[in-house]
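Asks: Show me the folded form of this:
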Amino acid sequence: MTRPDTPPTPLPATRTYDEVAVGDVLPDLPVPVTRTLIVASALASRDYQDVHHDPELARERGSKDIFMNILTSNGLVDRYVTGWAGPAAVVKAIRIRLGAPNHPGDTMVLTGTVTAKSDADRRVDIAVKGTNSLGSHVTGTVTLQLPVEAR
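Replies: So this is what the prediction gives:
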């Protein structure tokens, strides 16, 4: 708990449209894939499929263990891109495809590159990829709208 006389932590700056260029590379974001992350995020997204929380049933269905659901992967991609862009960025679209599963004990590393800009509406496309020890877990594109001025 913070003390009442402690000033609030300022929000990080949001990148402006003019600060971003095609070819810019986002910093890597390693995400430890824990059993707790997989189970808690599946439950939080109301995904009660047993393959996301019951290791024995997941193995019966052909998986080596429980695995992350697509809603969690989508949320982590959103977090990655908006963490880079800043709080005033507006997500306009997220288009992802899943590949190799994220199992407990692995690490997914998210990477991204700015691939397009649209001057008409200040939109920026970012190609994203999340890889783990099995290969590509998630690939896709996130479209953001960035402000003209810093906020």
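
Asks: Could you use CA atoms for every contact and neighbour count after this?
Replies: OK.

Asks: Assign a three-state SS to residue 147, would you?
Replies: Assigned by DSSP: H, G, I helix; E, B strand; the rest coil, the conformation of residue 147 is coil.

Asks: Please identify the buried residues of the strand ranked longest in the chain?
Replies: Ranked by number of residues, the top strand in the chain under DSSP state E is strand 106-118. By neighbour count on 16 or more other CA atoms under 10 Å, the buried set for strand 106-118 is 106-117.

Asks: Which of the residues you listed sits closest to residue 82?
Replies: In terms of CA to CA, no member of the buried residues of strand 106-118 lies closer to residue 82 than residue 112, at 11.7 Å.

Asks: Would you do the same for the sequence below? I want to compare the two.
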Amino acid sequence: MRTIETGQQIPEWSLPMTPTTIVSTAIATRDWQDVHHDRDVAQAAGSKDIFMNILTSNGLVEKYVADWLGHDCELAGIAIRLGAPAHPYDTLTFSGTVGEIADGIATIDVVGRVSLGDHVTGTVKVRCDG
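Replies: Got it, this is the predicted structure:
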């Protein structure tokens, strides 16, 4: 089990945004919104291309923290806010910092950035015994 300390930096993790990643994760999360798989519709709506859906962004934030901590830690809460869209042919890079630790629960601040800016910001609360 990993020792967690306030102020600790989590190593960055990057994920290439391919059209396949964006479309397949939208389908996997049962998000049929056409802007996540149809470039023409996305562009007609004002986007430069298709873009990642919020359910996938949420799952990737959780994966980033859980992969770092170990999967024996319990997720106690997650809250995210979307910003810049994650389009194909970009890279989504996550970074994180351990914030407050109180009553056995650590709050981890996470940011996922793309070339346009912060795609997702949020906090993940975890409880790790030991």
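
Asks: What range does the very next helix or strand once past the longest strand of the first structure cover in the second structure?
Replies: Downstream of strand 106-118 of the first structure, the first helix or strand assigned by DSSP states H and E is strand 123-132. Counting by TM-score structural alignment, strand 123-132 of the first structure lines up with residues 105-114 of the second structure.

Asks: Quick one: residues in contact with the matching stretch.
Replies: Under the contact criterion CA atoms under 8 Å, 6 or more residues apart in numbering, stretch 105-114 of the second structure has outside partners 4, 61, 65, 76, 84-86, 90-101, 118-128.

Asks: repeat for stretch 56-74 of the second structure
Replies: 1-2, 10, 13, 25-26, 29, 78, 80, 94, 108, 110, 112, 120, 124, 126-129.

Asks: Please repeat the previous calculation with a cut-off of 6 Å.
Replies: With CA atoms under 6 Å, 6 or more residues apart in numbering as the test, stretch 56-74 of the second structure has contacts from 2, 126-128.

Asks: Kindly reformat the residues you listed as JSON lines containing distance to residue 71 of the second structure and neighbour count.
Replies: JSON lines is the format used below for the contacts of stretch 56-74 of the second structure (distance: CA to CA, whole Å; neighbours: other CA atoms under 10 Å):
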{"residue": "2", "distance to residue 71 of the second structure": "11", "neighbour count": "10"}
{"residue": "126", "distance to residue 71 of the second structure": "11", "neighbour count": "21"}
{"residue": "127", "distance to residue 71 of the second structure": "11", "neighbour count": "18"}
{"residue": "128", "distance to residue 71 of the second structure": "10", "neighbour count": "19"}
